[in-house]
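Novice: after the sequence you'll find the predicted model.
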Amino acid sequence: MQYSTRLPPAIFLMGPTASGKSQIALDIAENFPVEIVSVDSAQVYRHLDIGTAKPDPATLIRAPHHLINLIDPNQNYSAALFRSDALNIMHKITQCNKIPLLVGGTMLYFRALQDGLSILPPADKGLRLKLENMANELGWPAMHQKLEELDQETAARIKPTDSQRIQRALEVCYLTQQPMSEILKTPREADFPYCKISIALIPSDRGQLHLRIAERFEAMLNHGLIDEVRSIRQQFSLNMESPSMRCVGYRQTCLYLDNKINSAELHDMGVAATRQLAKRQLTWLRSIKVDEVKEFDCLTSNLTTQVQQFLHAAIEKHSV
């Protein structure tokens, strides 16, 4: 890695779910002049605590986290909002002569932050309502076929049952009169005034990560995930398509509360969905150029020591 002395450093701590990012971040915060910035599309929601593995109040006192508990479960957030919020927070952190430590598994947010965003039109409520009415009549698989006619490249990446992404892709096609895939290929706004020190926690044994995932989801259920989701649904007007309830664990718990699956199915589906999330996260991490990120085996016994030794050398090299 090459570090520029003209730009302030920012640490990216990335990895799949259950790779131990949160604990490593806390260890770093105790030994380096950093402030933690959450890069998690689920932790932005207030009240989503257990299922998002959000740090508890005692941990937040010990190491404050930025960009968690920003909105209510019935509100929306986006990669564009994250980029703006993160850059503002990072500027304040560096003004205090500290280093932003960005920690999380929402790879879209990391990409938006460092590479910028393509210019897509804002949501159009009237058009969305029209598309929803069409979907109610035809079904989302049929809407997916319409998308395939307009934007074959985007349709190939979206499942026929993924209503949210199908709706957005069709909305962009109709508003711009061109495929969303073409718009996404246009140059993005990419002003990122920081020198990245990127760390990826990658498991050497996928099976061990799967065991961690199962144990973690079981712990969430034991700590009250079902009651948490029940309480959230009592407080806010939500449905299965609400972004907050599409989060891994919450969607499956909603199905359980609606008597569509039993407790054993809730467990199995929650674990399976979390495994799929981890698979997508690892695929994204593997796509990063080798010279742009330092990988560590998240299963090794001396992970904390390895990461901190690397950071000491990287930060010292940056300051030279």
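Specialist: Received the coordinates, thanks.

Novice: drop to CA atoms for contacts and neighbour counts, all remaining ones
Specialist: Fine.

Novice: now do the strands in the protein.
Specialist: For the chain, the strands defined by DSSP state E cover 9-14, 34-39, 65-66, 99-104, 195-202, 294-297.

Novice: what would those strands look like in JSON lines with mean neighbour count and distance to Met134?
Specialist: As requested, these are exported to JSON lines (neighbours: other CA atoms under 10 Å; distance: least, CA to CA, whole Å):
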{"stretch": "strand 9-14", "mean neighbour count": "23", "distance to Met134": "40"}
{"stretch": "strand 34-39", "mean neighbour count": "23", "distance to Met134": "35"}
{"stretch": "strand 65-66", "mean neighbour count": "20", "distance to Met134": "40"}
{"stretch": "strand 99-104", "mean neighbour count": "24", "distance to Met134": "37"}
{"stretch": "strand 195-202", "mean neighbour count": "21", "distance to Met134": "43"}
{"stretch": "strand 294-297", "mean neighbour count": "17", "distance to Met134": "47"}
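
Novice: of these, which is nearest Thr186?
Specialist: Proximity to Thr186 (CA to CA) singles out strand 195-202 among those, at 23.9 Å.

Novice: next, count neighbours for Arg168.
Specialist: 17 (other CA atoms under 10 Å).

Novice: okay, now the one to match up with it:
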Amino acid sequence: MPLPLWILTGPTASGKTELGLKISNNTGMEIISADSMLVYRGMDIGTEKPSPDVRNKIPHHLIDIVDPWEEYSVGQYVKDFEAVTQSLRQQGKQFIVVGGTALYLKAIMDGLFEGPPADWEYRNSLKTIAGEKGPHYLHALLSEIDPETAGKLHFNDQKRIIRALEVFKTTKQRISSFQTQFGHKNPKYDCNLVAIEYERDALYKRIETRVDRMFARGLLDEVRGLVSNPLGLSRQASQALGYKEIMDFFNGKYTFSEVTREIKQRTRRFAKRQMTWFRSFSNIHWIHAGTENDTTNLSEQFLAWYTTAKRPYQQK
């Protein structure tokens, strides 16, 4: 029988961390992170990672588990996630998954397609081609070899288009042929997913406030310390939102005011992409924020939903 899984998600700056803490205080549930950047030690300010004091009071899992120079994949996350959930269940502990990395959530809910490893030389060559000929060109290439996958992807979804082309180059098979089990419900879990939704202007204001707060807390010094380490940053960590732009700032690409605007703009775009992902999930329950700071209302909505959703499991 699938095990019930409670998930709280939402776009960046929607207050998932704060809301998760409030829910934990009300329910006693421990927190499992579903954030691809919280796994890295030392990347604290730019990710608004819960403080050690907070984590001492409320147990958090899958935070600070790898060094920033190490690679960490969604496949490894799924393995770590399953180990943590199994341990917590054996101890009789309740937990909630909190995070906004859509690929992690999809892998939990729908299972994971584990294709061939990345071919970075080929990926970079495709990125160069896209830069020269435009994104439509790669989408047209994919349409010739895998029209099913191409039909599901927007031409601007370069990351997934490149991955599909890479899989075909490596295996001589379409990525869609490998994904027959991906996109179906994971038989291990009965997922109950709730997502936070703000009006666009309110969310954008929260994003601007968050970015300003990160700079005030010392984001520049945090990134300076990370890049000064001889081991550097892994490919994934170096692409983290905010960190990448500040590294460009250190290299002279931006002035300080420009990098601040750039991070805010890219964060808004990222939040928009997240919402597109979340709306594609089935059986999702939305809780709606009415103001820019609405944690009390959101927690009440979540607890009302949680109480109702939990009843079928209690009756079994």
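Specialist: Nice, thanks for sending it over. All figures in this text were calculated on a predicted structure; none of them were measured in a lab.

Novice: got a TM-score for the pair?
Specialist: Overlay of the two chains. TM-score (TM-score structural alignment, normalised by the length of the second structure): 0.85; 303 aligned residues with a CA RMSD of 2.7 Å.

Novice: can you list the strands of the first structure in JSON lines and add distance to Ile315 of the first structure?
Specialist: Converted to JSON lines, the strands of the first structure look like this (distance: least, CA to CA, whole Å):
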{"stretch": "strand 9-14", "distance to Ile315 of the first structure": "8"}
{"stretch": "strand 34-39", "distance to Ile315 of the first structure": "11"}
{"stretch": "strand 65-66", "distance to Ile315 of the first structure": "21"}
{"stretch": "strand 99-104", "distance to Ile315 of the first structure": "10"}
{"stretch": "strand 195-202", "distance to Ile315 of the first structure": "8"}
{"stretch": "strand 294-297", "distance to Ile315 of the first structure": "14"}
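
Novice: of those strands, which is nearest Ser319 of the first structure?
Specialist: Once these are compared by CA to CA, strand 9-14 is nearest, at 9.2 Å.

Novice: so which of the strands of the first structure gets nearest Gln252 of the first structure?
Specialist: strand 99-104 (21.9 Å).

Novice: where in the second structure does the closest one fall?
Specialist: The aligned range for strand 99-104 of the first structure in the second structure is 94-99, by TM-score structural alignment.

Novice: how far does the matching stretch sit from the chain's center?
Specialist: Taking CA atoms, centre = their mean, to the nearest Å, one finds the center of stretch 94-99 of the second structure at 14 Å from the center of the full chain.

Novice: what's in contact with that stretch?
Specialist: 5-10, 16-17, 20, 28-35, 88 (CA atoms under 8 Å, 6 or more residues apart in numbering).

Novice: separation between the residue nearest to the spatial centre of the first structure and Ile71 of the first structure?
Specialist: With distances taken as CA atoms, centre = their mean, the first structure has Thr106 as the residue nearest its mean C-alpha position (2.0 Å). Separation of Thr106 of the first structure from Ile71 of the first structure (CA to CA, to the nearest Å) stands at 17 Å.

Novice: then Ile93 of the first structure?
Specialist: 22 Å.

Novice: for Leu147 of the first structure, same thing?
Specialist: 31 Å.

Novice: Ile61 of the first structure too?
Specialist: 20 Å.

Novice: when the two are compared, which one has more neighbours?
Specialist: Ile71 (15 against 10).

Novice: mind listing what that one touches?
Specialist: So Ile71 of the first structure contacts 44-46, 77 (CA under 8 Å, 6+ apart).

Novice: which position in the second structure aligns with it?
Specialist: By TM-score structural alignment, Ile71 of the first structure lines up with Val66.

Novice: with Ile202 of the first structure instead?
Specialist: So, by TM-score structural alignment, Ile202 of the first structure is matched to Glu197.

Novice: which residue is the nearest non-sequential neighbour of its match?
Specialist: Spatial nearest neighbour of Glu197 of the second structure, excluding adjacent residues (CA to CA, 6 or more residues apart in numbering): His288 at 5.0 Å.

Novice: run through who's touching stretch 262-269 of the second structure.
Specialist: Residues contacting stretch 262-269 of the second structure (CA under 8 Å, 6+ apart): 12, 204, 207-208, 211, 241-242, 245.
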